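A.B. asks: Sequence plus predicted model, see below.
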Amino acid sequence: MRRVIKPELLTKESFKKYGEVISTENSASKIINDGFAKKHYELCVMDSNENNGKSTLHIYEAKKREFPLKISMLEKHPYFSQTFMPRSTKPFLAVLALGDEEPDLSTLKAFLTNGNQGVHYNKGVWHFPLISLEDNEQFIVIDRTDCAIQENKIEECIELELKEEIYLLNE
């Protein structure tokens, strides 16, 4: 069986089952630094403390994907959440599904950001790796570190190859 999915525009309402949309639009904010900055606070809350882990910040450099893109696998991080925020104002795509032991493909969705949005995946949400629409795009990624302490190590990522043929269009 072959399935084709098309992205829908990312909104807080359409994404809430999978996590949170990170955006300054309609966010709580306050003026700080003697009026020279505006702080948009608590846009998402990281879930990374499992087994004494801590939140850590990375920068990913992504390569442009070609479409139609075969969605051949999904992965999940069972013990921590993950946040992706573009450093540019270029849109990117996110493909996600719910499910416990395996992804529930009836919940499979693709979302297109508007370029000013990031995404925060809840702990345990199945997702396809980062989908950049441009070459060498940089993303700030926040997730968990075990602080290089053996006792803090956990199963970080579960990958599952999909049996169904699924293709993502970029339209």
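C.D. replies: Received, thanks. Numbering: from 1, shown residues only.
A.B. asks: use CA for all of it now, contacts and neighbours both
C.D. replies: OK.
A.B. asks: which residue sits closest to S27, ignoring its sequence neighbours?
C.D. replies: Closest residue to S27 apart from its sequence neighbours, by C-alpha to C-alpha, 6 or more residues apart in numbering: H40 at 6.4 Å.
A.B. asks: how far away is the one you found from N26?
C.D. replies: Distance, H40 to N26, using C-alpha to C-alpha, to the nearest Å: 10 Å.
A.B. asks: Take this one as well and set it beside the first:
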Amino acid sequence: MTALPLRADVPEPRHIVAEALTPAAFAPFGDVIEATDAAHRFTINGGNTERFHDLAKIDPGPDGRTIVSIFRGQPRALPFTVTMMERHPLASQAFMPLSARAYLVVVAPAGDAPRAADLRVFLARGDQGINYARGVWHHPLLALDGVCDFLVIDRAGPGHNCEEITLDEAVLIEPPR
């Protein structure tokens, strides 16, 4: 079998490696949802339950109402090429994994459509959720090691709350080192 020549008009994608998901690193994009010693916590239910309190700034936006859904993400293999991003201009959107599996979070700052160079990639543990702040650009679910369910808290209401763009160049997410 003869290999086909590479097309000269298709550039090599930009390469990026996922970084650890931490509250400080993710702060420009929203909140990390996790039960840690740093969280405000207290005992409830007669001392039987520890409450990790107010972990994300859920924002349903004007005239919106908060809804709870389950999204089932199909696994993606690395390396994975990112060519598009989306954002929700009217409200925040929170994801909490229910399958205890690691997943990737691809983000870019809120504002104008991002360029490939603006992307950051985080490797989230199966016990960490994320809350995208209103208007933050992100890639749809990127489950890794199997089908993953996520509890999703987002908005229902009037107005168009999902915008998608194609990136100026492809970005190849490589496996963590």
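C.D. replies: Looks like it came in fine. Since we're looking at a predicted model, the values are computed, not measured.
A.B. asks: H40 and N26 of the first structure - which one has more neighbours?
C.D. replies: More crowded of H40 of the first structure and N26, by other C-alpha atoms under 10 Å: H40, with 15 against 7.
A.B. asks: What lines up with that one in the second structure?
C.D. replies: In the second structure, the residue matched to H40 of the first structure (TM-score structural alignment) is F52.
A.B. asks: Repeat that for S27 of the first structure.
C.D. replies: S27 of the first structure maps onto A39 in the second structure, with residues paired by TM-score structural alignment.
A.B. asks: Report the contact partners of that match.
C.D. replies: F52, H53, L55 (C-alpha atoms under 8 Å, 6 or more residues apart in numbering).
A.B. asks: Ok, V171 of the second structure next?
C.D. replies: P13, R14, H15, I16, T81, V82, T83, A116.
A.B. asks: still on that earlier bit, and the residue nearest to S27 of the first structure, how far is that from G19 of the first structure?
C.D. replies: 18 Å.
A.B. asks: just checking, K57 of the second structure touches I33?
C.D. replies: No - applying C-alpha atoms under 8 Å, one finds K57 of the second structure not in contact with I33, separated by 10.1 Å.
A.B. asks: picking that back up, relative to D63 of the second structure, how far out is the match of H40 of the first structure?
C.D. replies: To D63 of the second structure, F52 of the second structure is 28 Å away according to C-alpha to C-alpha.
A.B. asks: Am I right that the match of S27 of the first structure is in a helix?
C.D. replies: No - applying DSSP: H, G, I helix; E, B strand; the rest coil, one finds A39 of the second structure to be coil, outside a helix.
A.B. asks: Tell me the spacing between it and T22 of the second structure.
C.D. replies: 13 Å.
A.B. asks: between K57 and I33 of the second structure, which one's more packed in?
C.D. replies: I33 (21 against 15).
A.B. asks: got the contact list for the residue nearest to the more buried one when sequence neighbours are not counted?
C.D. replies: Nearest non-adjacent residue to I33 of the second structure, counting by C-alpha to C-alpha, 6+ apart: G129, 4.5 Å away. Going by C-alpha under 8 Å, 6+ apart, G129 of the second structure touches V32, I33, E34, A94, F95, M96, P97.
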